[in-house]
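> Whatever this is, show me its structure:
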Amino acid sequence: MTGPVSRPSRRLVLGWGAAGLLGAGALAACSDSAPTAPAGPSSSTPVPSTSATPARPDYVGDQRGVALCAALSALAASLYSGAVVAAGDGRLGQVPGVVTAFLSGAGAQHTEHAAAWNALLTAAGRPAVSGTPLSVETERRATLGRAAAPTDLLSVAVDVEASVGATVLARAGEFTDARAAALAATVAPVAAMHGATAAFLLGRPTGVTPGPAGAAVGLDALLL
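Next comes the predicted model:
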């Protein structure tokens, strides 16, 4: 390309969801209407007590990739929140202010990204992803829990950003809805920027190949 390409502002990214992204196209929702129940038994017949388990959301087509990105962004935000708490509780020693500021800022942007992905789902009539329903969650939280120094927090950040970026780029190549692809194209450079910043603070080259924790997360990791 011959010149810089302006990226949509964060407000614009979040605005896409409210404008009805992924409407009746590739993210068209399946009907959630429950079938009409048959007539119940007479009042003289005892009715057994049952406890119904809510059905999991049925994300189909592009919706599943969007749900994965929403869950991963939410997990990234949660990990950064935990890192900020660890930085402030004293157990890691003196954490430089620039590190805490980076962790807080990056976490806030991942929170906004999760909201933007969820806006695509709700605009299509599907439920937003709640929490962080990913099979990789336990292992990634355990890695953060093992942090013993400020550099460990930054190492977690490097892996988080590499994983988010790789996952979003992988999904971008599969999205059939142009606006989902556009959101992916906005989120991926932000993840790359965060990763480069964390690597710089660690004194690492920014082009180092990430480890397993920095790999793309597949659709099979989504527990929905």
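> C-alpha only now, for contacts and for neighbours.
Noted.
> Which residue would you name as the spatial centre of the protein?
Taking C-alpha atoms, centre = their mean, the centroid of the chain lies closest to residue 73, which sits 2.1 Å from it.
> check contacts around that residue.
Shown in contact with residue 73 (C-alpha atoms under 8 Å, 6 or more residues apart in numbering): 110, 111, 113, 114, 164.
> Helix or strand: which one has the third one?
Using DSSP states H and E, residue 113 falls within helix 97-123.
> neighbouring contacts of stretch 129-142?
With contact meaning C-alpha under 8 Å, 6+ apart, stretch 129-142 is reached by 67, 70-72, 74-75, 79, 118, 213, 221-224.
> Taking the residues you listed, please make a ChimeraX selection of just the buried ones.
Buried residues within the contacts of stretch 129-142, by 16 or more other C-alpha atoms under 10 Å, are selected in ChimeraX with:
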select :67,70,71,72,74,75,79,118,213,222,224
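> Please list the members of the contacts of stretch 129-142 that lie in helices.
Using DSSP state H, the members of these that fall in helices are 67, 70, 71, 72, 74, 75, 79, 118.
> Would you mind measuring from the fourth one to residue 201?
Plainly put, residue 72 is 24 Å away from residue 201 if you go by C-alpha to C-alpha, to the nearest Å.
> Determine the three-state secondary structure at the residue nearest to residue 186 when sequence neighbours are not counted.
If the residues on either side of it in the chain are set aside, residue 186 comes closest to residue 7, at 6.6 Å by C-alpha to C-alpha, 6 or more residues apart in numbering. State at residue 7, reduced to three classes by DSSP: H, G, I helix; E, B strand; the rest coil: coil.
> one more to put side by side:
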Amino acid sequence: MIHRNRQNQENGNKKGATMEISEAELNARIVELDEIHHDVSLPALQEGAKDWADEVARERSQVEARSRVNRRTFLLGVGATVGAGALLAACGASSSATKASSSSTTPTLSASTLSDLHVAALAASLENLGVYAYTAGINAAKAGKLGAVPPAVVVFAETARAQHKEHGAAWNAILRASGKPAVTVTDPVLTPVVNKDFASVSNTVDLAKLALEIEDIAGETYLSAVGVLAQPIAIRTAASIEPVEMQHSAILNFILGTYPVPNAFEPTTLARSTSDYPKL
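Model prediction:
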């Protein structure tokens, strides 16, 4: 199981399979979460994602314009070579053709942009994993497979899932603007682990523990990304999501009866590495 050895989480785990917060308290936390998301974090995310997508689209347009110029240069060089015939051959046409050919190489997006897009792809796969896990939990709860699940827990899961969907949509909008395909898969490294862990989920507390692990990984990955991303607009986008993941974690800690802010400073020991995600 993916976990961190936290004393307060271990203490909460010993309290059994019952929720350690009243439904009224949980519903109040959900309302606060949704209000902050729609009033503050989501507008900031959408603005940042749009600005980043526009910036990447402009760079892509410039790249394509340079590519067209290089192709024209290459074709003109080929035409001159054909017209000059044997004369150019005698004067070293092969060398000229090599130079023309090399100038026709299609330029790519800058290294910093590609690196940032790599982070965007990883983030999208993590958001997809959140949607996937919450959907599995919601379906299991509604099917009666987890025993008596308080309705407020399902409401929280549906709220968190909706927010993960919105985060994933923002990342994929940026990828599409860059000419890259949208990421529709779940995190390729974590998915089999989550599937294995979910097979052992039998009650509300088990479900909350698994969700907390996923949310902690997501939050720490975004915090780590802030130090990895190169472009200010990319940093702003990631920074607008990280607090939402931490809010999810705080509510899940409430459900488990553990302290909602277990660390004075959020660590990054669980952060996902972009090297695990296939190159774009």
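> quick one on the thing from earlier: want to throw the ones in helices among the contacts of stretch 129-142 of the first structure into TSV with distance to residue 129 of the first structure?
Shown next, in TSV, are these (distance: C-alpha to C-alpha, whole Å):
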residue	distance to residue 129 of the first structure
67	6
70	7
71	6
72	10
74	9
75	11
79	17
118	6
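> okay, now the residue mapped onto residue 220 of the first structure from the second structure: neighbour count?
Correspondence of residue 220 of the first structure to the second structure, assessed by TM-score structural alignment: residue 275. Residue 275 of the second structure: 10 surrounding residues under other C-alpha atoms under 10 Å.
> What separation do you get for residue 275 of the second structure and residue 147 of the second structure?
Distance, residue 275 of the second structure to residue 147 of the second structure, by C-alpha to C-alpha: 40 Å.
> picking that back up, from residue 207 of the first structure, how far off is the residue nearest to the centre of the first structure?
As defined by C-alpha to C-alpha, residue 73 of the first structure lies at a distance of 22 Å from residue 207 of the first structure.
> which residues touch the spatially closest residue to residue 170 of the first structure that is not a sequence neighbour?
Residue nearest to residue 170 of the first structure in three dimensions, not counting chain neighbours: residue 216, with 7.5 Å by C-alpha to C-alpha, 6+ apart. When contacts are counted by C-alpha under 8 Å, 6+ apart, residue 216 of the first structure is found next to 162, 163, 164, 165, 166, 167, 170.
> could you redo the last one with a cut-off of 10 Å?
162, 163, 164, 165, 166, 167, 168, 169, 170, 171 (C-alpha atoms under 10 Å, 6 or more residues apart in numbering).
> now residue 24 of the second structure
Residue 24 of the second structure neighbours (C-alpha under 10 Å, 6+ apart): 30, 152.
> same question, the one 5 residues further on
With C-alpha under 10 Å, 6+ apart as the criterion, the residues that contact residue 29 of the second structure are 23, 35, 156, 247, 248, 250, 251, 254.
> The second one: what secondary structure?
Going back to what we said before, that points to residue 35 of the second structure. What three-state DSSP gives for residue 35 of the second structure is helix.
> on that earlier part again, if I look at the alignment partner in the second structure of the residue nearest to the centre of the first structure, how far off is residue 190 of the second structure?
Aligned by TM-score structural alignment, residue 73 of the first structure pairs with residue 127 of the second structure. Spatial separation of residue 127 of the second structure from residue 190 of the second structure under the definition C-alpha to C-alpha is 12 Å.
> What of residue 93 of the second structure?
Noted for residue 93 of the second structure: a distance of 55 Å to residue 190 of the second structure, by C-alpha to C-alpha.
> Could you pull out the helices in the stretch 101-250 of the second structure for me?
In the stretch 101-250 of the second structure, the segments counted as helices under DSSP state H, counting those that start in this stretch are 111-142, 151-177, 190-198, 204-228, 232-256.
> could the ones you listed go into JSON lines alongside distance to residue 86 of the second structure?
Shown next, in JSON lines, are the helices of the stretch 101-250 of the second structure (distance: least, C-alpha to C-alpha, whole Å):
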{"stretch": "helix 111-142", "distance to residue 86 of the second structure": "42"}
{"stretch": "helix 151-177", "distance to residue 86 of the second structure": "47"}
{"stretch": "helix 190-198", "distance to residue 86 of the second structure": "62"}
{"stretch": "helix 204-228", "distance to residue 86 of the second structure": "55"}
{"stretch": "helix 232-256", "distance to residue 86 of the second structure": "54"}
